[in-house]
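J.: sequence first, then the predicted structure:
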Amino acid sequence: MRITTVSYRNKHHIAIQESDSCWAVSPQPANLGDALATGEVETLLEQSDSWSRAGLDELAFLAPIPYPRRNIICLGMNYAEHAEESLRAKGRELELPEYPVLFTKATTAVIGPYSDIVLDEQVTQQLDWEVELALIIGKGGRYIAKERAFDHIFGYTVVNDLSARDLQFRHKQFFLGKSMDGSCPMGPWITTADQLHDPHNLTVRSYVNDQLKQDGNTRDMVFRIPEIIATLANVMTLQAGDIIATGTPSGVGFARQPPEYLQPGDITRCYIEGLGEIANRIVSA
């Protein structure tokens, strides 16, 4: 199932894809994040046969979870080649992380799959791209064993973990450089876990102005999804609706020679096999 939040007749509704051109839309205004957090999503889906049908021209796609209740949890250096390029760019020797590198992005970073990304050059002049597979927690819990981790996943989506490298390196911690408003395009929908045979064998690509920048595969993750979930749940209670971005492959801008950064007018696209593609234009503040 592909499911998301849309704007329909100027209100937010949950929508389920029925065909390439037709979506079933919930009769009452709602968003998927709230439905997951309150445990109402299964009840809503049981009633979906009676929902209205709408064409693509009637819908505006929002982030599947447009207002996350908690920060987006992210992994850094979770692909070996990306870790190598990052450390090389900083003049350091390659040393893969022994444990997952974790940080968060503010909830206000989330925007829709086709929304404009506002670049305020007074804030950053080094805006970088990072395509990532994100998973959505469907059933919360603490002390989740690796063997049961997949039981807690509602589905998967595409995110662009946009990064202000000057802020990131200036402040040492990742949070500010990762948390600019609008720096987490997400979508275009959530593909439910039952539809994805193997999340560890997906092509992951990003483009800037149709030029391929990243070309990786999720099989190259240093820490795989069960270990990520178990590591987090050993420390904190995961909640339904939590978003976990699992890291990016090599090919980011700051590690290129010379470095490359996004500019107004650029269009960045992020694609993951089986999940779809998001596309966002960079615009001046």
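T.: Here it is on my side, so go on. Numbering: from 1, shown residues only.

J.: when you work out contacts or count neighbours from here on, use the C-alpha atoms and nothing else.
T.: Fine.

J.: surely I144 is in contact with I229?
T.: Yes - the pair I144 and I229 qualifies as a contact (Cα atoms under 8 Å) at a distance of 7.2 Å.

J.: what about D198, how many neighbours?
T.: By the measure other Cα atoms under 10 Å, the count of residues near D198 is 11.

J.: mind listing the strands for the stretch 101-250 of the chain?
T.: 101-105, 110-111, 117-119, 127-128, 131-137, 153-160, 163-164, 184-192, 203-208, 211-217, 243-245 (DSSP state E, counting those that start in this stretch).

J.: helices or strands next to the third one in the packing?
T.: For strand 117-119, the packing partners by 3 or more Cα pairs under 8 Å, 6 or more residues apart in numbering; DSSP states H and E come out as strand 276-284.

J.: relative to strand 184-192, how tilted is the strand it packs on?
T.: Orientation check (axes from the mean of the first three to the mean of the last three Cα atoms, to 10 degrees): strand 276-284 against strand 184-192 gives 170 degrees.

J.: buried set for strand 276-284?
T.: 277-283 (16 or more other Cα atoms under 10 Å).

J.: of the residues you listed, closest to I243?
T.: For the buried residues of strand 276-284, the closest approach to I243 (Cα to Cα) belongs to I278, at 16.8 Å.

J.: next one for the comparison:
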Amino acid sequence: MKFVSYKYQSKVYCGILVDDMCYSFCDFLLEFTTMNEFLQNYSQEVLVRLKSGSNKAGISIDSVEILSPIISPLQDVLCVGVNYLEHAKESATFKGEKFETRDYPVYFSKRVDEMVSPFGEIPLNGDITNMLDYEVELGVILCKDIYKPSRDEVLDSIFGYTIINDISARDLQKRYKQFYFGKSLKGSCVMGPCIVSKDEFNNEIPSLDIQCYVNGELRQNSNTRNMIFKIDFMLYELSHAMKLKSGTILSTGTPSGVGMGFNPPRFLKGGDLVECKIEKIGSLKNFVSSI
């Protein structure tokens, strides 16, 4: 199933997308007004009700504005850095560092007050940064609290998958020697267009083609099987150190081909169109503002 948030006649709804028709949770007599609320109350009974279908007519996707499925995260987005080998190499080159393989993941978080919608505008933030960059990533959404779980409990906690564009200010990353500031500028996280529930992937962690285009030019092109550290390993490791809550978003790293990886670097500028695509999930298409 594909789970969406959308605006229709100036009101925000959340629910599911079936054959290009949007159905709100209230169409199934479910009183969830946000995706966070849905995830916090998720159960097999709820899923069965959704799968049974609605006796109400849906609204065409052409008549609504698709928003990020989770508009305002309850916590910072958890992120993994340099999780594809070739990106790790280009990152080291940009920083002027010697490339070395890592035995452990690079974890950090990203402050997001409100997600940029899948077709919304990415602010250039030109008064703060001159090196705005794109990063297509597979996002993982949790539907259960986990703390020191078994391996099976980790997999059971995954609700589904989405696309994230982890917008990054490279000059701020270099200046402050850590990721949080440069990753957390307002409007620096795009998510959507939906969350695809894990049952669409036979309840297994999928291997999906992942790509990013800038102004129609293919910049990033890989598959999620190429992650250095796998999703179940990262969730297991993190949740043995901290409690991960229902609604947690894990952004799993980006392949090579980001702007800083070119010589000379090719950072985003006003008017650029960035398209992030992941197989079986969809795409994000966002213009960059001029300011």
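T.: Structure received. Treat the numbers as computed from the prediction; the structure is a model and nothing was measured.

J.: now the buried residues of strand 276-284 of structure 1 as JSON lines including distance to S250 of structure 1?
T.: Shown next, in JSON lines, are those (distance: Cα to Cα, whole Å):
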{"residue": "E277", "distance to S250 of structure 1": "18"}
{"residue": "I278", "distance to S250 of structure 1": "19"}
{"residue": "A279", "distance to S250 of structure 1": "19"}
{"residue": "N280", "distance to S250 of structure 1": "20"}
{"residue": "R281", "distance to S250 of structure 1": "22"}
{"residue": "I282", "distance to S250 of structure 1": "22"}
{"residue": "V283", "distance to S250 of structure 1": "25"}
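
J.: report the two of the residues you listed separated the most.
T.: Across the buried residues of strand 276-284 of structure 1, the longest distance by Cα to Cα is 19.6 Å; it joins E277 and V283.

J.: what residue lies at the spatial centre of structure 2?
T.: Geometric centre of structure 2, nearest residue: I164, 2.7 Å, by Cα atoms, centre = their mean.

J.: excluding chain neighbours, what is closest to the equivalent of it over in structure 1?
T.: Under the alignment (TM-score structural alignment), I164 of structure 2 maps onto V159 of structure 1. Using Cα to Cα, 6 or more residues apart in numbering and skipping residues adjacent in sequence, the residue nearest V159 of structure 1 is M186, 4.5 Å away.

J.: the one you found -> structure 2?
T.: So M186 of structure 1 corresponds to M191, using TM-score structural alignment.

J.: can you report how many residues lie near the equivalent of I243 of structure 1 over in structure 2?
T.: Alignment note (TM-score structural alignment): I243 of structure 1 maps to I249 of structure 2. I249 of structure 2 has 24 neighbours, counted by other Cα under 10 Å.

J.: mind listing what's buried along stretch 79-88 of structure 1?
T.: Buried residues in stretch 79-88 of structure 1 (16+ other Cα under 10 Å): 79-87.

J.: for the residues you listed, give me TSV that also has distance to H13 of structure 1 and secondary structure.
T.: TSV is the format used below for those (distance: Cα to Cα, whole Å; DSSP: H, G, I helix; E, B strand; the rest coil):
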residue	distance to H13 of structure 1	secondary structure
Y79	36	strand
A80	40	helix
E81	40	helix
H82	38	helix
A83	39	helix
E84	43	helix
E85	42	helix
S86	40	helix
L87	44	helix
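
J.: nearest to I272 of structure 1, of these?
T.: Of the buried residues of stretch 79-88 of structure 1, the one sitting nearest to I272 of structure 1 (Cα to Cα) turns out to be Y79, at 15.3 Å.

J.: contacting residues for the alignment partner in structure 2 of that closest one?
T.: Applying TM-score structural alignment, one finds that Y79 of structure 1 aligns to Y84 in structure 2. With contact set as Cα atoms under 8 Å, 6 or more residues apart in numbering, Y84 of structure 2 has these partners: 226-228, 253-256.

J.: with R219 of structure 1 instead?
T.: 200-202.

J.: now distance to L102 of structure 1 and neighbour count too, for those, in CSV please.
T.: Listed next are these as CSV, based on distance: Cα to Cα, whole Å; neighbours: other Cα atoms under 10 Å:
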residue, distance to L102 of structure 1, neighbour count
H200, 19, 15
N201, 22, 15
L202, 22, 19
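
J.: which among those residues gets closest to G112 of structure 1?
T.: For the contacts of R219 of structure 1, the residue nearest G112 of structure 1 by Cα to Cα is L202; the value is 22.3 Å.

J.: can you give me the helices for structure 2?
T.: Remark: helices assigned in structure 2 by DSSP state H are 35-40, 44-51, 85-95, 151-157, 170-176, 180-183, 231-239.

J.: select, out of those helices, the one closest to M260 of structure 2.
T.: Nearest of those (Cα to Cα): helix 85-95, 6.3 Å.

J.: look up the closest residue to the aligned residue in structure 1 for V116 of structure 2, ignoring the ones flanking it.
T.: Using TM-score structural alignment as the criterion, V116 of structure 2 maps onto I111 of structure 1. Excluding its sequence neighbours, the residue lying closest to I111 of structure 1 (Cα to Cα, 6+ apart) is P185, at 4.8 Å.

J.: now do the same contact list for the one you found.
T.: Counting by Cα under 8 Å, 6+ apart, P185 of structure 1 has contacts 63, 109-115, 159-161, 278, 280.

J.: thinking again about what came up before, give me the neighbour count for the residue nearest to V159 of structure 1.
T.: Neighbour tally, M186 of structure 1, other Cα under 10 Å: 30.

J.: nice, that's everything, thank you.
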